[in-house]
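**Q** I would like to see how this sequence folds:
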Amino acid sequence: MSLSFSADRARTLLLFAGLVAALAVAAVLALSVGRYGLGVGEILRFLAARAGLVAPDPARDDLLKNIIVDIRLPRIVAAAAIGAALSVAGAAYQSVFRNPLASPGLLGALGGASFGAALALILGLSWIALQGLAFAGGVGAVALGVVIANLFGEASAITLILGGMISGAFFTAALSILKYAADPYDQLPAIVYWLMGSLASISLTQILWTAPLMLAGMAGLALLGRPLDALAMGEDEARGLGVPVAALRYGAIAAATFISALSVSLSGMIGWIGLFAPHFARLLVGPGNVRLLPASALVGAIFLIGADTLARSVARTEIPIGIITELLGIPAFILVLRRARRGWM
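**A** Alright, predicted model coming up:
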């Protein structure tokens, strides 16, 4: 028994080490790709110089700083943080609702965030105000769904899903009204472009403000790993183990909604990643949330860094990242459907 446990633990540590290494490789490769190509060796030397390990190259240091630190690094950090947050949120939703097809948009967060952003664009507000309204819209939509689910007694997983569907439909309809009323030559294209998702306008300052909040939300969900495992066995079984089911459910929903709304407020709509990244991580580390949640974060970060690299490099003009994630998510979703028929949870 002890030998089997040790072997399993060693395998898990090896898998996580491989995922961390893959994330580092993806980040360095993303730094090298762009209209002004850079060699991996040159990037590593620049980073070593910034760490004080080697002397900087005075002839190219300013150029490399502009390309790497000012332009590409914020996007890569943002892609890693947003990909991790959406994936962890998706894994948490799948555990809370015991539904392998659950995703961050299940309770209406994406629809509410889209409405908030569109409202800011129509009102001509600043980019910071747009992010604030998108975040408020996402949180508000989930809150409305929870209120609807509790109208006729204590909410269950099914009534929460139905409440989220109603809330999402309401905000989707409200978004359609805003699109209909928008200026078709100025405001409507801006709304449509935001809905397709992009990391082009993210600054390092924005990431420094929001990434710690995302990490805090993901850490909170990671601490709920074992109670979520108990909840996955059923509500009665979880109560028998002393798990406060209602508090756990709403706590996990609140944390997952928080990091999802933050992500959408930064980048716009980026779909699919919160649906299939947790399933890919589940194939690697199994269904236990103690391992699944951090593995989902790493898988999501790697995937979104790769998707953003493709978005800004495969064509002469940048492709909205939401299009890339949807195209790559289609075959992954087919895999999810196939495995869901066998019963993932």
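
**Q** drop to CA atoms for contacts and neighbour counts, all remaining ones
**A** Will do.

**Q** if I look at residue 119, how far off is residue 270?
**A** 19 Å (CA to CA, to the nearest Å).

**Q** return the list of helices and strands in contact with the longest helix seen in the chain.
**A** Criterion DSSP state H: the longest helix present in the chain is helix 2-32. On a contact count with 3 or more CA pairs under 8 Å, 6 or more residues apart in numbering; DSSP states H and E, helix 2-32 meets helix 40-50, helix 73-97, helix 273-285, helix 289-311.

**Q** show me which of residue 119 and residue 270 is the more surrounded one.
**A** residue 270 (26 against 22; other CA atoms under 10 Å).

**Q** helix, strand, or coil at the more buried one?
**A** Following DSSP: H, G, I helix; E, B strand; the rest coil, we place residue 270 in the coil state.

**Q** so what's it up against?
**A** 196-197, 264, 321-322, 325 (CA atoms under 8 Å, 6 or more residues apart in numbering).

**Q** please generate a structure for the following sequence too, so the two can be compared:
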Amino acid sequence: MNNLSESPRSMKRNLLFPVLSLLLLLTVAFSLTLGKYPLGLTDIAGFFLHKIFSAGNMEPEQSSLLESLLFEIRLPRILAAILIGASLAVAGTAFQAMFVNPLVSPSLLGVLAGASFGAALGMVFTKNWITVQILTFAFGFLAVLISVGIARMHKGNTILLLVLGGVISSALFTSLLSVIKYVADPYNQLPAITQWLMGGLSLVDGKSLLAAGIPQVAGIVLVILFSGYLNALSMGDEEARSLGIPVEGIRMLLIFLATLMSALTVVLAGMIGWVGLIIPHVARMLVGPDNKILVPASALIGAIYLIVVDDISRMVFTMEIPLGITTSLIGIPFFAIILRKAKKGWN
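**A** Sure thing, here's the model as predicted:
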């Protein structure tokens, strides 16, 4: 009887990943058609057939225009949305499992606050964009190191101390960011900092995408491989230790991977909030709490979600809305809904 009751659930899970993968491909294809210069799916298909197989007749001017639109503008932006959405969703899933709390997100240990400060610092003191990106990444990691360092200075509940360390680190770098904004040139530097903090994909280029994308993909794959340990950590430290799991080592490794992915999202697109909080809940509603299934599902749903939200940001109004604002406007009401559910418990 038990096997019969579990069979439909297993079939549903087996179908979920092909459906999500197909939905991701369809979302990418549809997003390629959107923009100030609209394209049809037939135009895009004809271009790729001509480019790969030399099929069909296409004028050189049209081919050059489509190549510029697709490979230099739209495709890098879509790939960045996939990477950022998947990275934040996976990082959020990992944090929620590690800290046994459905209301935490990748910003818990201060990585986003530290990365934002690093970006603002770079914009004030240098005009080299690569330097700005390096500082963004470095200060994101520094913020998490401060959180972990504060937790290790005291004895007690590790999870609670890490949360308190994250609160202190976030407050520190938020204050330092305010100082940077105060001393920045109000005509040039301050508007650039403000725009960057609102998040967006308009500045993504191929080189940045490649440099950030490789470690992000590696981080996602490693968290998926360690998802079995997340199941153990979500039961609590004592239960995990009783299973012979090196709790501290695994937790630090997963924090490192989540920090790596989260910091690189800020490098690519500035502050993109709420994705790492709400997407794990959406995935959990679909597949349940097993992190072996939940983590890859979160990655796919996060990628689809951010592509759609970016399309909304650039197409709804005549001017592009910063992506971070759109994710917040969508995430806040959703968070209010799941908060009510969280009061009843979380499994």
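
**Q** tm score of chain vs chain?
**A** Here the TM-score for the pair of chains, by TM-score structural alignment, normalised by the length of the first structure, is 0.96; 345 aligned residues with a CA RMSD of 1.5 Å.

**Q** quick one on the thing from earlier: ok, so of the contacts of residue 270 of the first structure, who is nearest residue 8 of the first structure?
**A** Residue 8 of the first structure has its nearest neighbour among the contacts of residue 270 of the first structure in residue 325, at 32.5 Å by CA to CA.

**Q** and for the closest one, the neighbour number?
**A** 22.

**Q** again, but for the one 5 residues further on
**A** The burial metric for residue 330 of the first structure, expressed as a neighbour count using other CA under 10 Å, is 13.

**Q** alignment lookup: it to the second structure.
**A** When the second structure is aligned by TM-score structural alignment, the residue opposite residue 330 of the first structure is residue 332.

**Q** list the contacts for that match?
**A** residue 274 are the contacts of residue 332 of the second structure under CA under 8 Å, 6+ apart.

**Q** residues in contact with the counterpart of residue 226 of the second structure in the first structure?
**A** Correspondence of residue 226 of the second structure to the first structure, assessed by TM-score structural alignment: residue 224. Going by CA under 8 Å, 6+ apart, residue 224 of the first structure touches 248, 252.

**Q** residue 224 of the first structure and residue 160 of the first structure, how far apart?
**A** 20 Å.

**Q** does residue 153 of the first structure count as helix, strand or coil?
**A** Under three-state DSSP, residue 153 of the first structure comes out as coil.

**Q** how many residues are close by it?
**A** 8.

**Q** what does residue 178 of the first structure give?
**A** By other CA under 10 Å, the burial measure for residue 178 of the first structure, its neighbour count, is 19.

**Q** what do you get for residue 311 of the second structure?
**A** Neighbour number of residue 311 of the second structure under other CA under 10 Å is 20.

**Q** what does it align to in the first structure?
**A** Match for residue 311 of the second structure (TM-score structural alignment): residue 309.

**Q** name the nearest residue to that match, sequence neighbours excluded.
**A** residue 30 (5.8 Å; CA to CA, 6 or more residues apart in numbering).

**Q** aligned to the one you found, what sits in the second structure?
**A** In the second structure, residue 30 of the first structure lands on residue 31 (TM-score structural alignment).

**Q** how close does the match of residue 311 of the second structure sit to residue 337 of the first structure?
**A** For residue 309 of the first structure, the distance to residue 337 of the first structure - CA to CA - is 28 Å.

**Q** again with residue 242 of the first structure
**A** Taking CA to CA, one finds residue 242 of the first structure at 33 Å from residue 337 of the first structure.

**Q** neighbour-wise, which of the two wins?
**A** residue 337 (14 against 11).

**Q** find the nearest non-adjacent residue to the residue most central in space within the first structure, please.
**A** In the first structure, the centroid-proximal residue (CA atoms, centre = their mean) is residue 86; its distance is 1.9 Å. Excluding its sequence neighbours, the residue lying closest to residue 86 of the first structure (CA to CA, 6+ apart) is residue 274, at 4.9 Å.

**Q** so what's the residue count around residue 249 of the second structure?
**A** 10.

**Q** SS state for the residue in the first structure that it lines up against?
**A** Per TM-score structural alignment, the equivalent position to residue 249 of the second structure in the first structure is residue 247. Of the three states, residue 247 of the first structure takes helix under three-state DSSP.

**Q** ok, now residue 345 of the second structure?
**A** Applying three-state DSSP: residue 345 of the second structure is coil.

**Q** corresponding residue for it in the first structure?
**A** So residue 345 of the second structure corresponds to residue 343, using TM-score structural alignment.

**Q** quick one: the helices in the stretch 151-300 of the second structure, in order.
**A** Counting by DSSP state H, counting those that start in this stretch, the stretch 151-300 of the second structure has these helices, from start to end: 158-183, 189-197, 206-225, 227-233, 237-242, 247-269, 275-287, 291-315.

**Q** state the next helix or strand along the chain beyond the last one.
**A** Past helix 291-315 of the second structure, heading to the C-terminal end, the next element that is a helix or strand (DSSP states H and E) is helix 323-342.
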